[in-house]
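Visitor: Okay, sequence plus prediction incoming.
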Amino acid sequence: VVESRGGIMDSIQRFSNLPTYLPASPHISNADIFFFLKEANQDIMRNSSLQSRVDSFFIYKANQPPVLNATYGPFSVEQPVPLDLMLTSASFGFTNKFTFNWKLKSHIINSSIYSNKPKIQTLFYIAGKDWDDYDSEEMLPCVKMFAFLESREVVASCRLTGHLGLCVVELELSPSWFSSPPPLVSEETASLEGITVELFYKIYAVDGECSPEDAKWENNIHAGEENEHQALSAMERIGSIVVYPNQDKLKQSSLRVDENIIIHLPLSPVREGDIVTFHVFLADYSLADQFVLRIRTAPGVRISDIRVSDADQWGVQEETDSARSSATLTCVHNDPGAEDRANTTSYEILQMDFEIDNASSLAGAQQITWQVEYPRDDSVSELVVSEIFVSRTMFVGIVPLAMDTEILNTAILTGRMVAVPVKVVAVQEDGSVVDVSDSTECRSADEDVVKV
């Protein structure tokens, strides 16, 4: 708001038929995009005085502190726009760089983790930072992430770096968190629904490597209440993750071979040398008590082990070729009384381990075919194909990054097209980040609103 006062008395205004207003000219400097506004319902008498003038303005983008300048005839005055009117990011307010456009964004790589791999990964990046305005000597602040479960907590840090201003914080939860649930969580709830862990972060500046400001904030687990208020007073919430005590059962898909046999297979990609376990189930209400299962693998994938889940219930005779690329499994129920099994739910018959050859240089989807024969009925199912996706680099998640989180269509006012660059990065298992923008495709949900 600009307010100036003239030296002409109001009494003169009463004798003039000309419009009366103070002819001061406001201007904003050090701002990339700004607009002077006129309110739709603005009072017509607001600027009908030669003593004062009021103008509203909106600063949209600025890379340095804006300055308001007002001129009136030969007179001129200027004043920096107060930062409390700029709505600058409180997170970066302590840095020596003007950060009006900066906002710290976070992305939890996987919101569900498991007690056998209790690692939490969160990617942080600066939105609003000009990717082309990059100084290799620039020292960006550090980000500290906290994980809380009742009175238990763990903390880890990383430094924002590069022209994208990003980093990945990794922390591992202690096995003791899962051996006994926290006081307010029952064992039954923890087993069925998992345990919810809350994540928070804060930013801090340090000249050397990122590390906790206090010796008590080591990169390990500690409990107690003395640090809780100190940490929460400067924290912002990221979100929550759920820790399940069992193996990664949620990341499996079901492949139905026919009305009797279902294969449970993992969805996650694997690497060379990994062993992948497939589970063979009998479907709900199935009366099948004898069948032959034929399996054939792609080159570079071998059958390493076959295990019967319950030898008292099922007998399995296996035949494999010398390369262990195909197998014939004759499965016979030891108690063929169908009446006792007619109302049972689906249950596991056997498990099969498939090993990815280290020397095969495999990549992409590798197929495994399944077929069921029923000797008693002299019938054969259709050939069903499952896939194992082999990746040479283990990506645990992809994250889209926009240089700014807001887009304001000012083209109708400025005549210049408004565009916001977008990149896609992939986070690997070790926390490293790879730019995969050239390998991705983007589509707009509404071309009339945003074009890609």
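Guide: Structure's in. What do you need? Numbering: from 1, shown residues only.
Visitor: contacts and neighbour counts: CA atoms only from here.
Guide: Fine.
Visitor: how near is Leu383 to Asp305?
Guide: 22 Å (Cα to Cα, to the nearest Å).
Visitor: count of neighbours near the closest residue to Glu78 other than its chain neighbours?
Guide: Spatially, and ignoring its direct neighbours in sequence, Glu78 is nearest to Asn69 (4.1 Å; Cα to Cα, 6 or more residues apart in numbering). Residues near Asn69, counting by other Cα atoms under 10 Å, number 17.
Visitor: what helix or strand is Asp404 on?
Guide: Under the assignment given by DSSP states H and E, Asp404 is not contained in any helix or strand.
Visitor: how deep is the residue lying closest to it once chain neighbours are set aside tucked in, by neighbour count?
Guide: With Cα to Cα, 6+ apart as the criterion, Asp404 has its nearest non-adjacent residue at 4.4 Å, and that residue is Gly128. When neighbours are defined as other Cα under 10 Å, Gly128 has 21 of them.
Visitor: Also the one 5 residues further on?
Guide: If you count neighbours by other Cα under 10 Å, Asp133 ends up with 7.
Visitor: tell me the centre residue of the protein?
Guide: Centroid-nearest residue in the chain: His107, 3.4 Å away (criterion: Cα atoms, centre = their mean).
Visitor: Looks to me like that residue is in a strand.
Guide: Yes. Per DSSP: H, G, I helix; E, B strand; the rest coil, His107 lies within a strand segment.
Visitor: Surely it and Val399 touch.
Guide: Yes. If you go by Cα atoms under 8 Å, His107 and Val399 touch, sitting 7.4 Å apart.
Visitor: A further structure is provided below for comparison with the first:
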Amino acid sequence: RSPGGIHPRSPPCGGPSSSRSSPPVLPVSYRLSRTRLAFFLRESRPGPAANGSGGGGGGPLQRAEPFVVFQTKELPVLNASLGPFSTSRVLPRELLQPPSPLDVPGQLTVNWKVRAFIVRLRVPATQPVAQVLFYVAGRDWDDFRGTERLPCVRLHAFRQAREVQGSCRLGGGLASCLVQAPLPATWFGPAARPARRRRRPQGPEPGSEGPGPGPQAELYYTLHAPGGAGECAGAGPARAEGPPTRPLLRVGSISLVRPPPAPAQEDHRLDGNVFVRLPVGPLRPGRLLSVLLCLLPNATVDRFTLRVKAKKGVTLLHTKSRSPQWLVNSELLPGGKHSTATVDVSRVDDPTLSPAWDGVPPEVLQLDFEMENFTSQSVKRRILWHVDYRARGPPPDPDKVVTELTVVQRDIQAILPLAMDTEIINTAILTGRTVAIPVKVIAVEVSGGVVDVSALVECESNNEDIIKVSSSCDYVFVSGKESRGSMNARVTFRYDTWTAPLEMTVWVPKLPLLIQLSDAHLSQVRGWRVPVLPDRRSARESEDVAEEEEEEGGGAERRPSRGCTLQYQHSTLQVFTQFHTTSPDGPEGPGGPGAPQGPGVTMLGPDWLVEVTDLVGDFMKVDDPRVAQMVDGSTLAGREPGVTLFKVVSPLMEAVLGETLVTVSDEKVSVTEMKAQVVSSLSLSLHPSPGSSHTILAKTAAQQTLSFVKQEALLSLWLSFSDGSTAPLSLYSPKDYALLVSSLDERVATVAQARAFPLVVAEAEGAGDLLRAELTIGESCQKTRRKSVLATARAAVRVHFGPDGDEAEDEGPGPATAGPGPPAATAPAPAPEDAPTAPPGSAPAGRGLSDLEIGMYALLGVFCLAILYRHKRVPAEGQASMDHSHHWVFLGNGQPLRARGDLSPQPGGPGAPPEAAPARCRPGDRPSGGSSPTSVQSQAHGRGDGSSGGSAREQAEDPVNSPTSKRKRVKFTTFATLPSEEPAYNSVPAGDEEDPEWGAPGGPRDDGHGRGCRVEDVA
């Protein structure tokens, strides 16, 4: 349990497994707040995409995280964060607790459950009442909210085909109540054989540990809402109302017995002539006790003296004769510590008063005692008796007969220990902090009263290797020194002569702990130098030494180069376990937490692992800190070549809870690739976990579309190394690198660099690979001769101010972005009507080219030049044999221009006189702001003014009246931007000479203002 009820969850590196080839996942961090006990989970046998998936195909990155909430008093809050972005969701009530009759309006009842205790397992016919105590476990006893809105409990007792019911309403500080269901006399069996007169033992009846032989009654219960006045109906015989609407929940069985009549009095012989008769059973304070003195059948005594000494707490009030045949004279002497009485008894010499025996012992006298009040539950009071026949005086106490009387405050028939919760999760083994559960002990009287006797009980744990109990018996706890768990750990409570066990379920973490590293083999990163000492300002003076260190290809030691050294790879770490109960036959010896344990029941099932990284964070250490070190609570970094152990140690004893091997190699790896993903916002959703009613699944998706002006987005960067491992750039300290993010089209998006996280700011609609991220080493370790670039990446940006958001992510680039392609590529689809239009004279925004695109376009240009050169070398006489023309391959996602009919034929075609064109559109003129004839980018994508970048030099080398003008050739024609209401094209396909309208001298002219001659106006 984390301090403050906050449960952090670090992002994984490379997915749920430690495989180096695992795809990157969204490095989002989770935090649970407003909980008392909650855990993040992981499947013990995860699937290939258990934790997330990459954003392939332009889709957002996603990550799913299961978790479970055990204890909370309010609705928890789950927070997902990535850099400066964060989103939170309050867990809905229906996910935390399934609908049940125990639901309380306005009250969170997570982990609440009704527990039932049968007061007497053997119900005698003299007290034909079935008594069951119900209470709500899992509820905070210090929280009294909602106790007045708890439901009613109805007890159903079944005997063959008959049913009786009893009902009560849960309430009070313990949310408890006692149900009493009267049982018919016909349910009990025949009477048993009478037993001899003897003292009835106190405490539980023999055989009360379980139902004995004889008739059985089955007990069930249901929960239902109280009536309008708050009453709970349903007592007495069940009425024929059909089957109950709610399922019957079983309580247990009781035995119905008909014991022999118990004697009301008990005889104690004082000698061979007389005996005293006392009542059986406990006495109550303030009650008058009458004791009879009787003669035995063979007694011949006529005179004797009875001496009585009552100890403190018993007062002899008076004496009187029970028969006219006997005269009684008494002398009472009250005292502070005890009271005494001397009673002279003599027979009356009257023949008419001869005794009539008739088998009944004659009663001589009656002594009345009073029980004084006391504070404890029960006490023993003693009375000393002695009969003197010769008046010799009082004998010593050892020669007297002693009788004991039990005086109790209440007539208790059972005690019941109640725990605030029925389970303990022993996290003390991991944290060293005690986990305690409060306990109350209540006594149930014969009359049905319930009394709290917690302060008067004694207690003892049956096995302190599993659970312990406090000296005051007010709570049970685990301290972290336990070695076992159990489904029925017992603590015995004693109150006077009554005893009762408390059974608990104790979960312990399975050892050894599972330590997961995203990369257990850490290497140096070639070319990535980081400062060694903070007081070294620069390493530019150590350029030659650093170059030698890189070229050597490795070394046995990590040699600093004047304040800078090579960076080692970092690894994320997570610690998992399973809470379980060990086998009852498992080891109980002093093996400690690290001892092997037998199989048992696993909490949440064997398919789930519980993350305990935050619990053991203070007890994680590296065996050799020279080899590796902890950067923070969830990151491990290499320091120098070697092998060491990463351990989780016990907080209470010299024991290791889990360990794994970490290898730091002197081999060097390279950054092979850096992937960049734009994250504009996070969306968080909560769902019930499939296949488990206890767990909840949190799904986080990264949205990539910027949907309003000045919206900020983050770049999520992942590094791929030559050894196959991947890691998020956020795993490394920003002090160890420099990240430069630039925009290739600041009309669409700009970059706010002066931030802890470089942010992308939306300016206008557009889409494409408009961002370039460059990862270099830190300024203090840069060299003067060259810029040490570790990796570069392009990131796609989509700015769309419509409502569709990421739903159109796969539909291609936006309206303001020029797509890649050769000069014949078509432009993207037109912008929607609600999108802001560009002002007149503006041009579509271009984007940068990758190295592969530049190379392919250059190769395409070489092919084009080769074709032109070959055409020029074809002899004139061979022209007639060529009956076909070369058709240009059309590249793009649109239709050829002439097929669409979007552009009118252009003047100035081959063979047209120069004067046929307007004076301001001469073939030799270069458009205003034109690009260089050798610019590959402008040829492929066009300039900002919409021209195709055609060279005037090509036209000058092939004049109209040249002998080669009749040969087949390619004409590059420049076009201006179309009006905003028509589709905008970046470039157009070139026509061939077989097209009669393409550049024909007599073609239509658009009044000297053809689209091919508007370049100067646009410029």
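Guide: Looks like it arrived, so ask away. These figures come from a predicted structure and were not determined experimentally.
Visitor: Got a TM-score for the pair?
Guide: Once the chains are laid over each other, their TM-score by TM-score structural alignment, normalised by the length of the first structure reads 0.62; 392 aligned residues with a Cα RMSD of 5.6 Å.
Visitor: elements contacting the helix or strand hosting the residue nearest to Glu78 of the first structure?
Guide: Per DSSP H and E: Asn69 of the first structure is located in strand 67-72. Using 3 or more Cα pairs under 8 Å, 6 or more residues apart in numbering; DSSP states H and E, the elements in contact with strand 67-72 of the first structure are strand 25-29, strand 75-80.
Visitor: thinking again about what came up before, give the contact list for the residue nearest to Glu78 of the first structure.
Guide: Asn69 of the first structure makes contact with 26-29, 76-79, according to Cα atoms under 8 Å, 6 or more residues apart in numbering.
Visitor: try Glu319 of the first structure
Guide: 327-329.
Visitor: taking the residues you listed one by one, which sit in strands?
Guide: 327-329 (DSSP state E).
Visitor: and the residue nearest to Val469 of the second structure when sequence neighbours are not counted, what helix or strand is that in?
Guide: Using Cα to Cα, 6+ apart and skipping the chain neighbours, the partner closest in space to Val469 of the second structure is Val476 (4.2 Å). Using DSSP H and E, Val476 of the second structure falls within strand 475-478.
Visitor: Next secondary structure after that strand?
Guide: Counting by DSSP H and E, what follows strand 475-478 of the second structure is strand 486-495.
Visitor: Read off where that next one ends up in the first structure.
Guide: Aligned using TM-score structural alignment, strand 486-495 of the second structure spans no residues in the first structure.
Visitor: against the first structure, where does the longest strand that the second structure contains fall?
Guide: Taking DSSP E as the criterion, the second structure has its longest strand at strand 656-669. Strand 656-669 of the second structure corresponds to no residues in the first structure, going by TM-score structural alignment.
Visitor: got it, and stretch 414-425 of the second structure?
Guide: Against the first structure, stretch 414-425 of the second structure falls on residues 397-408 (TM-score structural alignment).
Visitor: contacting residues around the matching stretch?
Guide: 107, 109-110, 127-131, 418-428.
Visitor: ok, 7 Å please
Guide: The contact list for stretch 397-408 of the first structure, computed with Cα atoms under 7 Å, 6 or more residues apart in numbering, reads 109, 127-130, 420-427.
Visitor: Buried residues of it, list them for me.
Guide: 397-399, 401-404 (16 or more other Cα atoms under 10 Å).
Visitor: from these, which is closest to Phe57 of the first structure?
Guide: Asp404 (21.5 Å; Cα to Cα).
Visitor: show me what contacts Ser360 of the first structure?
Guide: Counting by Cα under 7 Å, 6+ apart, Ser360 of the first structure has contacts Gly300.
Visitor: go with 10 Å
Guide: 272-273, 299-301 (Cα atoms under 10 Å, 6 or more residues apart in numbering).
Visitor: export the residues you listed to JSON lines and tack on distance to Ser361 of the first structure?
Guide: Converted to JSON lines, these look like this (distance: Cα to Cα, whole Å):
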{"residue": "Glu272", "distance to Ser361 of the first structure": "8"}
{"residue": "Gly273", "distance to Ser361 of the first structure": "11"}
{"residue": "Pro299", "distance to Ser361 of the first structure": "11"}
{"residue": "Gly300", "distance to Ser361 of the first structure": "8"}
{"residue": "Val301", "distance to Ser361 of the first structure": "11"}
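Visitor: can you pick the most crowded of these?
Guide: Val301 (26 neighbours).
Visitor: Glu316 of the first structure contacts Val308, doesn't it?
Guide: For the record, residue 316 of the first structure is Val, not Glu. Yes. The pair Val316 of the first structure / Val308 is scored as a contact, 7.0 Å apart, by Cα atoms under 10 Å.
Visitor: Can you pull the residues that touch both of these two?
Guide: 331, 349-350.
Visitor: Start from the N-terminal end of the stretch 151-300 of the second structure and give the strands.
Guide: Assigned by DSSP state E, counting those that start in this stretch, the strands in the stretch 151-300 of the second structure fall at 152-159, 162-169, 176-182, 216-224, 236-237, 249-257, 265-269, 274-279, 288-295.
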